[in-house]
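A.B. asks: The following comprises the amino acid sequence and a computationally predicted model.
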Amino acid sequence: MTVSLSTSESAPANAEADVLVIGVIQAPDGPSAAPGAEGVDDAIGGTLADAFTALGATGELEELSKIPGGGKLPAALILAVGLGAPPADGGPFDAEKLRR
């Protein structure tokens, strides 16, 4: 079995992948898709927040939540990875946290 990992800036609706990986942050009003996941949310009809709630996702660092693509994306699965709270200064996430 060959496994490959790649990044792409393609629109999620056009991404040729088995799994789309998105970030989830701990926002004051509950878990929220990290910046850059808007296209995924749009493609599945704006239901990411509902999926996070239904799965009990919190956005805690390294938490994993699997969300079915529902046939609305080429990818069969969306893997939501917890990134923790966004940096207080509004800057970028810590590279080591993203790597893990």
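C.D. replies: Okay, I see it.
A.B. asks: Only C-alpha atoms from now on, for both contacts and neighbour counts.
C.D. replies: Fine.
A.B. asks: For the longest helix along the chain, which helices and strands make contact with it?
C.D. replies: For the chain, the helix with the greatest residue count under DSSP state H is helix 48-55. In terms of contacts (3 or more C-alpha pairs under 8 Å, 6 or more residues apart in numbering; DSSP states H and E), helix 48-55 is packed against strand 30-33, strand 64-68.
A.B. asks: for comparison:
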Amino acid sequence: MTYLLTGLINFVFSLAMMGLMLRFLFRLLGANPSADFTRFIYNSTSPLLTPFEGIFSPYVIENSYVFEFSTLIAVVFYALFSWLLVEFVTFIYNSVSVYTKKK
């Protein structure tokens, strides 16, 4: 059971972090924001960035290339959070299984 849950946690957070990294690369390389796929990435990752907006201002290079520090901070945060969540689930599962084996 723990493998299923930790696998699901890793899958969901990996998708989120891949989306954030695509957003970071698209902004850095000046991708066309009106393209459908680019717009999809920006719209789907925008809620993930809400807690991190305003920490640092984006660094704009030549009006179309943007280095978003907040996106990188979000990727690091979600990576750490997913790792902690997996460790917590594993700890709880192991604690419960040890407790039930003692009975």
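C.D. replies: Sure thing, it's come through. Keep in mind the model is a prediction, meaning the values are calculated, not measured.
A.B. asks: Superposed, what's their TM-score?
C.D. replies: Here the TM-score for the pair of chains, by TM-score structural alignment, normalised by the length of structure 1, is 0.30; 56 aligned residues with a C-alpha RMSD of 4.6 Å.
A.B. asks: Can you name the residues in contact with the longest helix of structure 1?
C.D. replies: 31, 32, 33, 41, 58, 65, 67 (C-alpha atoms under 8 Å, 6 or more residues apart in numbering).
A.B. asks: Just the buried ones from those residues, in ChimeraX syntax?
C.D. replies: Here is the ChimeraX selection string for the buried members of these, based on 16 or more other C-alpha atoms under 10 Å:
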select :31,32,33,58,65,67
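A.B. asks: Would you reformat the contacts of helix 48-55 of structure 1 as JSON lines and include distance to residue 52 of structure 1?
C.D. replies: Below are these laid out as JSON lines (distance: C-alpha to C-alpha, whole Å):
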{"residue": "31", "distance to residue 52 of structure 1": "7"}
{"residue": "32", "distance to residue 52 of structure 1": "8"}
{"residue": "33", "distance to residue 52 of structure 1": "9"}
{"residue": "41", "distance to residue 52 of structure 1": "12"}
{"residue": "58", "distance to residue 52 of structure 1": "7"}
{"residue": "65", "distance to residue 52 of structure 1": "8"}
{"residue": "67", "distance to residue 52 of structure 1": "9"}
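A.B. asks: And stretch 81-96 of structure 1, end to end?
C.D. replies: Distance between the two ends of stretch 81-96 of structure 1: 14 Å, counting by C-alpha to C-alpha, to the nearest Å.
A.B. asks: picking up where we left off before, among the contacts of helix 48-55 of structure 1, give me the pair with the biggest separation.
C.D. replies: Distances among the contacts of helix 48-55 of structure 1 were taken as C-alpha to C-alpha; the most separated pair is 41 and 58, at 17.1 Å.
A.B. asks: other SSEs contacting the helix or strand in which residue 96 of structure 1 is found?
C.D. replies: Using DSSP states H and E, the element containing residue 96 of structure 1 is helix 95-99. Here helix 95-99 of structure 1 touches no other helix or strand, going by 3+ C-alpha pairs under 8 Å, 6+ apart.
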